[in-house]
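Chemist: I would like to see how this sequence folds:
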Amino acid sequence: MSDDLNDERDSRRKKKQKRLNRDMLFKLTLVVFVMGGFAYAMVPLYKSICEALNINVIARTDLGAAPGEKSAPINSQVDLTRSVTVEFDANVHGGPWEFHPAQNAVTVHPGEMTTVMYEFRNTQSRTMTAQAIPSYAPGVAQSHFTKVECFCFTQHTLAPGESKTWPVVFYVDDKLPRDVKTITLSYTFFEVGGTTPPAPVGQLEAKPHV
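Modeler: Predicted structure coming up:
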């Protein structure tokens, strides 16, 4: 009779252990599903918070930049309903230097990150150090034109005959007045230590816009 009692106890103990194991497996599975759902929900939640706070969300996307150029991120808050033409101008002061943009103009959407290259060559027979001064037309565009990277931030020293190519990485703010259809970005390159040139004409005299 004692053997039957022991068998019954063993059977109860095994059933209890199986029930505990089953309950534990259910809890672990539930935790996995909850964590996965939370991680999935974090992406739209994060985006909603950024939009509510008016924060620019920058997505890290490979743009396939040309050799020597940096890959620029894409601003996810791009206003595709508008287009703005950005024209590029280059002037030199105090010397026969070669300085010009690689392209005359681009058409961009507000919020869209864009890279444009400028080319410079020291045609003089001596080493020179120079820096660029930017200006904008119309003047209202200046507060809505953000340069993320620009050769105008620093001075540059070039040996006789040396050539350089420098980027300007920028975006136009989506708060730019809607009647502004064209922005002219003008640079004047001058030798450091020489006479600082006046602001380019483009800054003083805006072009008519339609």
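Chemist: use CA for all of it now, contacts and neighbours both
Modeler: OK.
Chemist: Check the gap between Thr146 and Thr154 for me.
Modeler: Distance of Thr146 to Thr154, given as C-alpha to C-alpha, to the nearest Å: 16 Å.
Chemist: Show me where the protein has its strands.
Modeler: Ranges of strands within the chain are 58-59, 74-75, 84-93, 98-101, 105-108, 114-121, 128-137, 145-150, 156-158, 163-172, 182-191, based on DSSP state E.
Chemist: ranking the ones you listed by burial, who's on top?
Modeler: Burial of the strands of the chain is given as mean neighbour count (mean count of other C-alpha atoms under 10 Å); strand 182-191 ranks first at a mean of 22.
Chemist: how close does the closest residue to Pro134 other than its chain neighbours get to Ile74?
Modeler: Distances taken as C-alpha to C-alpha, 6 or more residues apart in numbering place Tyr187 nearest to Pro134, at 4.5 Å, with adjacent residues excluded. From Tyr187 across to Ile74, the span is 25 Å (C-alpha to C-alpha).
Chemist: so Thr188 sits right up against Ala130, yeah?
Modeler: No: counting by C-alpha atoms under 8 Å, Thr188 sits too far from Ala130 to count as a contact (10.2 Å).
Chemist: how about this one, so we can line them up?
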Amino acid sequence: MSDNRQQAVNKSVKKLVLVVFAMFGFGFALVPLYDVFCEITGLNGKTSGEAAQVSTAGIDESREVTVQFISHLAKGIPWKFEPMVREIKVHPGEMKVVKFYALNQSERDIIGQAVPSVSPGQAAIYFQKIECFCFNHQPLNAQQDVEMALQFYIDPELPKDINMLTLSYTLYDITAQVDS
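Modeler: Sure thing, here's the model as predicted:
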């Protein structure tokens, strides 16, 4: 093979290796970038992991929004986890408290973490959690049960065309991550 051809092949190989590393780095950075994007825009129903400030805008009694509560268990967590109320009606700006029930059905202690999601996604920035069990780890001993509170309000700035929200929690077993 001529020297020119060998140099061209070497240059192409170097470019391809660089592209592979760049793609790997970009793929690795996508998850945190996506989380930041969702937090800023409220897309994908991600809610803030921090307590909201109590609104002083007042209650909009001319509107009523239905809030549905759904719970899911991540694969492998032997808990019972469910909302104690499946649906409530709330006026934007009105403070509400609902409870979720959790039971560790296993013979070992487990630490759970609930991750919230709001649907439709654009409503997530208007769903304000004042106090939420999702802010903290939830350690439960074997066969222990607990009622966990969620205090929230819907921001009165919620677009008028949204009259129903669904708050979904997925519960994960994070025992291994916390114990490490």
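Chemist: rewinding a little: mind checking which of the strands of the first structure is nearest Ile49 of the first structure?
Modeler: strand 58-59 (14.0 Å; C-alpha to C-alpha).
Chemist: quick one: the closest one to chain centroid distance?
Modeler: Here strand 58-59 of the first structure shows a centroid-to-chain-centroid distance of 7 Å under the convention C-alpha atoms, centre = their mean, to the nearest Å.
Chemist: which one's the longest helix in the first structure?
Modeler: helix 2-52 (DSSP state H).
Chemist: Next: the second structure.
Modeler: The second structure, longest helix under DSSP H: helix 3-41.
Chemist: counterpart of it in the first structure, which residues?
Modeler: Mapping helix 3-41 of the second structure onto the first structure (TM-score structural alignment) gives no aligned residues.
Chemist: Buried residues in that helix, which are they?
Modeler: By 16 or more other C-alpha atoms under 10 Å, the buried positions in helix 3-41 of the second structure come out as 38-39.
Chemist: Could you report the distance from the equivalent of Ser117 of the second structure over in the first structure to Asp89 of the first structure?
Modeler: Residue mapping for Ser117 of the second structure onto the first structure gives Ser135, with TM-score structural alignment as the criterion. According to C-alpha to C-alpha, Ser135 of the first structure and Asp89 of the first structure sit 10 Å apart.
Chemist: Next: Val192 of the first structure.
Modeler: 20 Å.
Chemist: what does Glu98 of the first structure align to in the second structure?
Modeler: In the second structure, Glu98 of the first structure lands on Lys80 (TM-score structural alignment).
Chemist: Quick one: distance of the longest helix of the second structure to the chain centre.
Modeler: 29 Å.
Chemist: now swap in stretch 163-181 of the first structure and tell me
Modeler: Remark: stretch 163-181 of the first structure is offset 12 Å from the chain centroid, using C-alpha atoms, centre = their mean.
Chemist: cool, stretch 80-93 of the first structure as well?
Modeler: 18 Å.
Chemist: before we move on, what about stretch 83-93 of the second structure?
Modeler: Its chain's C-alpha centre and that of stretch 83-93 of the second structure lie 19 Å apart, by C-alpha atoms, centre = their mean.
Chemist: Name the residues that touch it?
Modeler: The contact list for stretch 83-93 of the second structure (C-alpha atoms under 8 Å, 6 or more residues apart in numbering) reads 55, 57-71, 96, 98-101, 153-156, 158.
Chemist: redo that, cut-off 7 Å
Modeler: With contact meaning C-alpha atoms under 7 Å, 6 or more residues apart in numbering, stretch 83-93 of the second structure is reached by 55, 58-61, 63-71, 98-101, 153-156.
Chemist: measure it end to end?
Modeler: Start-to-end span of stretch 83-93 of the second structure (C-alpha to C-alpha) is 22 Å.
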